[in-house]
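Trainee: A predicted structure for the sequence below; I have some questions about it.
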Amino acid sequence: MRAASAQGPVLVVTRLDDATADTVIAELNRRHVPVVRLDPGDFPDTLKLNASLGDRGLTGEALTGTRALDLTEVRSVYWRRPGPYISADGAGQDERWCAEQARYGLGGVLASLPGTHYVNHPWRNRDAEYKPAQLATAARCGLRVPPTLITNDPDEARRFAVEHRPVLYKPLWNSDYTGPDERVLTVWVEDVDPDDLHDGIRRTAHLFQRRVDKSADIRLTAVGGELFAVRIDGAPGVDWRRHYDALTYSPIETPPDVAEAVCAYLDAFALVYGAFDFGLGRDGRWWMYECNPNGQWAWFPRPHRPDHHGPRRPAPAPGRAI
C-alpha cells in the first residue's frame, strides 16, 4: 500500500465542541503541521464527498465549507468524537435510510484512507467499547478485574449483591438521556442494596460489580507505547467524576506487571490509545474497571510552577464523560 505523504495533513475527525481536539490542533499548529478538521455530522449539509475506487485504490476528496482534503494525502487521523450521521431532510424511514447510507459510505471512506496512521481506527474503537469484552480481555491479559455480573435476572442480581456486598451498578454504555426539562442526564456509578433490586432489572442488561476497597482511583493514559498514570485522591463517593472540586491528582509510576498487561490489552484490540480506569486497593493492588478507547486526556493541567511535584488540584474537567 502506498504511504501517505509525510507533508500531508493530519485529519481530526470530531464535532465542533471538543476541547481535547482543540488542544491537539493547537499543538499541531504550533509545530507547523497542516491540519484539517472534519465532522461527519456535517454531511451532507456542509460536507461533500467525492471518492473513487479502482485499480489505483481509493482516491478523491472531501470538501468542507473552507477546505478541500485530498484523500490520498492524509498522513494520520485523530478520530475523536464525531457528530452522529444525519439526513439532510425527511423523517422516519427516509431519514434513517439516509443516515445509514452516510455512515457506511462516508464513514467507510474515512476509515479506509490509504497508508494512513489512525489514533485510533474507528472500527477498533467500536470493538473496544463493549465492557464485557473489555473485562474479559483485561483478565486474559493479566489485569485484576473485580467480580462482575451482567444480567437481566433480578433473582441472580440479588444473589450476587448479597454474596459480594458492597456492590456497584455501572451503566454498560453512556447513552444520551434527556429529562423532562430538556436537561442532559447522566447515569452514574452507584452503590446498590440487594433489597433495591426489583423486577425492572428484567427490562435490559445490567452490570453489577463488587466495590473495590480502595485508597484512591487511578487514570492511566496509554498512547504510542507511553504510559501516564495519575493517582486521584479526595473523592467522597464511588464515582470520582462527580467531585472534581474535591480532587487532588498526583503523577505516579505504573507497576511493571500492570504496564505489561496494559500493553497486551492494547495489542489485543489493536489500539494506539486508551484511557484506563483503576481502583487502587488498600493492599496496593491495581483493579481495572474499564478502558475508554477514546477517552478525554486533557483534564490534567500543567503545574503552576516547574518545580512543583506535589498533588495538584485542577479545575473541573469539561464535558460529561471522560
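Mentor: Yes, it's here. Residues are numbered from 1 along each chain as shown.

Trainee: make it CA atoms for all contacts and neighbour counts henceforth
Mentor: OK.

Trainee: ok, then the element right after the helix or strand where residue 263 lies?
Mentor: Residue 263 belongs to helix 256-269 when assigned by DSSP states H and E. Once helix 256-269 ends, the next helix or strand along the chain (criterion: DSSP H and E) is strand 273-281.

Trainee: which helices and strands sit right next to that following strand?
Mentor: strand 214-223, strand 286-292 (3 or more CA pairs under 8 Å, 6 or more residues apart in numbering; DSSP states H and E).

Trainee: What residues of it count as buried?
Mentor: 273-280 (16 or more other CA atoms under 10 Å).

Trainee: same deal with stretch 18-29?
Mentor: 19-22, 25.

Trainee: could you pull out the helices for this protein?
Mentor: Secondary structure of the chain (DSSP state H): helices located at 19-30, 93-110, 122-127, 131-140, 154-164, 256-269.

Trainee: ok, and here's another one to check against it:
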Amino acid sequence: MSDSSSVLVLTNPYDVTADMVLRLLAERRVSVVRLDPGTDLHSGASLTATYRQRDQRGTLRTASRGLDTTRIRSVWVRRPSPYEGPHGLRGQDRRFAAEQTLWGAGGILASLPGAHYVNHPWDNRAAESKPVQLTTAQRCGFLVPSTVITNDPHEARTFATHQPGGVVYKPVWNSTYRVDGRPCSVWVRDVQGPEITDAVSVCPHMFQAKVDKEFDARVTAVGDRLFGVRIDSPDLDWRHRQDLMTCTPIEAPEPVAHAVVAYLAELRLTYGAFDFAVTAAGDWYFLECNPNGQWAWQPAGIAAAIARVLADRLEKGPDT
C-alpha cells in the first residue's frame, strides 16, 4: 500500500497494545507511520501544515521518512505521551512550548482531511469525562448505580447514609499522584460515612452505591463488534492486582450489547472499553467506558481478535 493510504499511529514507544496491531498491518504490507507527537516533535521530527484558498497541504517528517499528511487514510489515537514541552526548557517557557505543541501539532493531527479516526482525539477527551459517561449511559439504557459527584461534605455524607449496600469512592479523573516521589494509583475503595470529612470541599469527589456483584465484566467494542470477558478478582477494583484475577470469555446480554452500540454512536466513538459489575441475578451495571482502554491483557484469543478488527478498520480507512 502506498503513502496515499498510510496509517498514522499516535502512541508512545512502550505501547505493547499498539504493537499487536502494527504487526498485523506490517504483515498486510500496509504503510504505517508511528509518532509520539508530545516527545518526537522535540527530538528531530517535524510537522508542517499550509493553508491557502481552497487548498490544504502538510508534511510529517520523522527520522525514517516523510509523509504527505493530506494522504493519511487512518489515524489511530492510541496512547501518545502528554504534551509536556522540551526537557531543556524550564518554567513558563516549557509550559508555553507544551501548550503551543498541544494546540498547534495536536490541532493539525486532529484535522487531517478525509482521515478515519479511531477515535478522534476531541471525541476521546469528551468521552473521558465521568459525568458525560454517566449521562450518556442513562440515555442509552444501561443500569447505572446511584452516584453523586460533589464538593459538599454534607451532600456526600447524606448520600452515603442512604445507600444500604454501602458506597465506594472513585476519582473523577486519573490524575497523576505521587508519594515520596513514586507514582501511585488511586483505586476504587469502600468508604464509610464517618470517613467522609470536610476535606471533600477541596474538589469534586465521586461516590457511588456499591453493587453487590458476582463478578466484573469488560466489553471491548470496535464499532458493532463486541468482545466480552468475565473477570473474577478478590479485589473490589480488579485493576489493583491483575495477577490475581482470572478472565474467561462471556457474551454480553442483548440489551447490554444494544446499549453499547448506542453509546458509541452517541459519543461518536469507534472504540470503547466498557466496564460492568454483574450481580448474581444477572443485572449488568454500567461503571464506566474508557474510550482508549487497554485490551492486550485479555485472553490471547480475544486480544488477537480485537487486534484483527482494529487492523481491518485502519486498513480500510474512510471506506469502513
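Mentor: Received it, and whenever you're ready, just let me know what you need. Small disclaimer: the values here were computed from a predicted structure and weren't measured.

Trainee: Of all residues in the first structure, which one is nearest the centre?
Mentor: By CA atoms, centre = their mean, the mean C-alpha position of the first structure lies nearest to residue 294, the distance being 2.8 Å.

Trainee: Aligned to that residue, what sits in the second structure?
Mentor: Mapped onto the second structure by TM-score structural alignment, residue 294 of the first structure lines up with residue 292.

Trainee: List the residues that contact that match.
Mentor: Neighbouring residues of residue 292 of the second structure by CA atoms under 8 Å, 6 or more residues apart in numbering: 78-79, 119, 124, 271-273.

Trainee: and what of residue 153 of the first structure?
Mentor: Counting by CA under 8 Å, 6+ apart, residue 153 of the first structure makes contact with 201-202.

Trainee: repeat that with 10 Å
Mentor: Neighbour list for residue 153 of the first structure: 197-206 [criterion: CA atoms under 10 Å, 6 or more residues apart in numbering].

Trainee: Kindly report the same for residue 275 of the second structure.
Mentor: Residue 275 of the second structure neighbours (CA under 10 Å, 6+ apart): 216-220, 228-229, 284-290.

Trainee: rerun at 7 Å
Mentor: Residue 275 of the second structure makes contact with 217-219, 286-289, according to CA atoms under 7 Å, 6 or more residues apart in numbering.

Trainee: Please name the nearest non-neighbouring residue to it.
Mentor: With sequence-adjacent residues excluded and distances taken as CA to CA, 6 or more residues apart in numbering, residue 275 of the second structure is closest to residue 218, at 4.7 Å.

Trainee: can you check residue 56 of the second structure too?
Mentor: Distance criterion CA to CA, 6+ apart; nearest residue to residue 56 of the second structure, sequence neighbours excluded, is residue 50 at 5.8 Å.

Trainee: Tell me how many other residues surround that neighbour.
Mentor: Residues within reach of residue 50 of the second structure, counting by other CA atoms under 10 Å, total 9.

Trainee: ok so, going back, determine which of the helices and strands packed on strand 273-281 of the first structure approaches residue 183 of the first structure most closely.
Mentor: Closest approach to residue 183 of the first structure among these (CA to CA): strand 286-292, 24.5 Å.

Trainee: tell me what the closest one is packed against?
Mentor: The contact analysis (3 or more CA pairs under 7 Å, 6 or more residues apart in numbering; DSSP states H and E) places strand 286-292 of the first structure against helix 131-140, strand 273-281.

Trainee: mind putting the contacts of residue 153 of the first structure in CSV, neighbour count and distance to residue 151 of the first structure included?
Mentor: Below are those laid out as CSV (neighbours: other CA atoms under 10 Å; distance: CA to CA, whole Å):
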residue, neighbour count, distance to residue 151 of the first structure
197, 16, 12
198, 13, 13
199, 11, 12
200, 10, 12
201, 15, 8
202, 13, 8
203, 9, 10
204, 9, 8
205, 13, 5
206, 18, 5
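
Trainee: And those residues, which is closest to residue 188 of the first structure?
Mentor: For those, the nearest to residue 188 of the first structure is residue 206 (13.1 Å; CA to CA).

Trainee: Please determine how far the aligned partner of the closest one in the second structure is located from residue 175 of the second structure.
Mentor: In the second structure, the residue matched to residue 206 of the first structure (TM-score structural alignment) is residue 205. According to CA to CA, to the nearest Å, residue 205 of the second structure and residue 175 of the second structure sit 13 Å apart.

Trainee: re earlier: the residue nearest to residue 275 of the second structure reaches residue 274, doesn't it?
Mentor: Yes: judged on CA atoms under 7 Å, residue 218 of the second structure makes contact with residue 274 at a distance of 5.5 Å.

Trainee: Pull the contacting residues for whichever residue in the first structure pairs up with residue 269 of the second structure.
Mentor: Residue 269 of the second structure maps onto residue 271 in the first structure when the alignment is built from TM-score structural alignment. The contact partners of residue 271 of the first structure, taken as CA under 7 Å, 6+ apart, are 120, 124.

Trainee: Report how many residues lie close to residue 128 of the first structure.
Mentor: Neighbours around residue 128 of the first structure, by other CA under 10 Å: 24.

Trainee: How much space separates it from residue 273 of the first structure?
Mentor: From residue 128 of the first structure to residue 273 of the first structure the distance is 11 Å (CA to CA).

Trainee: Residues in contact with both of those two, list them for me.
Mentor: Contacts common to residue 128 of the first structure and residue 273, judged by CA under 7 Å, 6+ apart, are residue 293.

Trainee: Are any of the contacts of residue 275 of the second structure buried, and if so which?
Mentor: 217-219, 286-289.

Trainee: Let me have those in a markdown table, adding distance to residue 158 of the second structure as columns.
Mentor: Output for those, formatted as a markdown table (distance: CA to CA, whole Å):
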| residue | distance to residue 158 of the second structure |
| --- | --- |
| 217 | 30 |
| 218 | 31 |
| 219 | 33 |
| 286 | 23 |
| 287 | 22 |
| 288 | 24 |
| 289 | 27 |
